[in-house]
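**Q** let's see this in three dimensions:
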Amino acid sequence: MNAFADGLAVLFADPNIATPALWRAGGAGAGVAVRLVDAAPDESVGFGEARVLASARRVELLASAVPGLARGDTLEIAGVVHTVLASPRRASDRLTVTVDIEA
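**A** Predicted coordinates for the structure are as follows:
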């Protein structure tokens, strides 16, 4: 690990920044305990002349905690199950992944 990875581990462990969740590959099984950070506020998307509020929630996770994260997996947050809507996007440093989940 490098200093940046160590710093991210500290941030994701901080209860003021990260939220506990359970990751279930394919939406099945007991789940793996992970921590996530809300990556972006609600997004307003243009559709012609109208603006639509996107109904997805974007979260960031440590890539090492979710090595096989994929579309269709679930993240249970505070007892609510959210489905991963698209393939995860890795950050340029390859240390974190960002996914959109059902809000």
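**Q** alpha carbons only for contacts and neighbour counts from here, please
**A** Will do.
**Q** remind me, longest strand of the protein?
**A** The longest strand of the chain (DSSP state E) is strand 32-40.
**Q** against which helices or strands is that one packed?
**A** Packed against strand 32-40 by the contact rule (3 or more C-alpha pairs under 8 Å, 6 or more residues apart in numbering; DSSP states H and E) you find helix 3-13, strand 19-24, strand 56-62.
**Q** one more, for comparison:
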Amino acid sequence: MNPFALAVDAMFDDPNMAEDAIWRAGGGAGGLPVRIRYRSPEAIVGLDGNRFDLAATLIEVRLSEVAEPAEGDQVDVLDDDGAVRETVEVTALSRIDARKLVRTCGVARLARNDDP
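**A** From the prediction side, this is the model:
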């Protein structure tokens, strides 16, 4: 494994920098356990033709865990006890980092049945 992959894995494995989640392709049942990182754009950002503003929510996922993230995929973000804290849906795909290790995705929070 190269040093860049080791550094990315260290960030995603750090409980202070990343979170456990279940990635559900197309929003289907089941899913794949992954680690995600939330990102907050600091301004209006243009990435590969996509534009994100301060209200946007971005997540990063390792391509070693989700090789082909797609719009419509759903991600159940887990709390410390392993229960679903929130569910987000991938609304936009953005860049892949230069080393092809991490993909940034725009997401939107889905309302849960018990939300007011």
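**Q** mean deviation, the longest strand of structure 1 versus structure 2?
**A** Once the two are superposed, strand 32-40 of structure 1 sits an average of 1.0 Å from its aligned residues in structure 2 (mean C-alpha distance after the TM-score superposition for structure 1).
**Q** tell me the first helix or strand C-terminal of that strand.
**A** Counting by DSSP states H and E, the next helix or strand C-terminal to strand 32-40 of structure 1 is strand 44-47.
**Q** what sits against the residue nearest the centre of structure 1?
**A** Structure 1 has residue 59 as the residue nearest its centroid, 3.2 Å off, counting by C-alpha atoms, centre = their mean. When contacts are counted by C-alpha atoms under 8 Å, 6 or more residues apart in numbering, residue 59 of structure 1 touches 36-40, 98-101.
**Q** which of those also appear as contacts in structure 2?
**A** Using both residues aligned by TM-score structural alignment, their matches' C-alpha atoms under 8 Å, structure 2 keeps these contacts from the contacts of residue 59 of structure 1: 36-39, 98-101.
**Q** so which of those comes closest to residue 77 of structure 1?
**A** Among those, residue 36 lies closest to residue 77 of structure 1 (C-alpha to C-alpha), at 9.2 Å.
**Q** the closest one reaches residue 19, doesn't it?
**A** Yes - between residue 36 of structure 1 and residue 19 there is a contact at 5.3 Å, judged by C-alpha atoms under 8 Å.
**Q** what subset of the kept ones among the contacts of residue 59 of structure 1 is buried?
**A** Among those, those classed as buried by 16 or more other C-alpha atoms under 10 Å are 36-37, 98-101.
**Q** as TSV, those with distance to residue 30 of structure 1 would be great.
**A** Shown next, in TSV, are these (distance: C-alpha to C-alpha, whole Å):
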residue	distance to residue 30 of structure 1
36	18
37	22
98	23
99	21
100	22
101	19
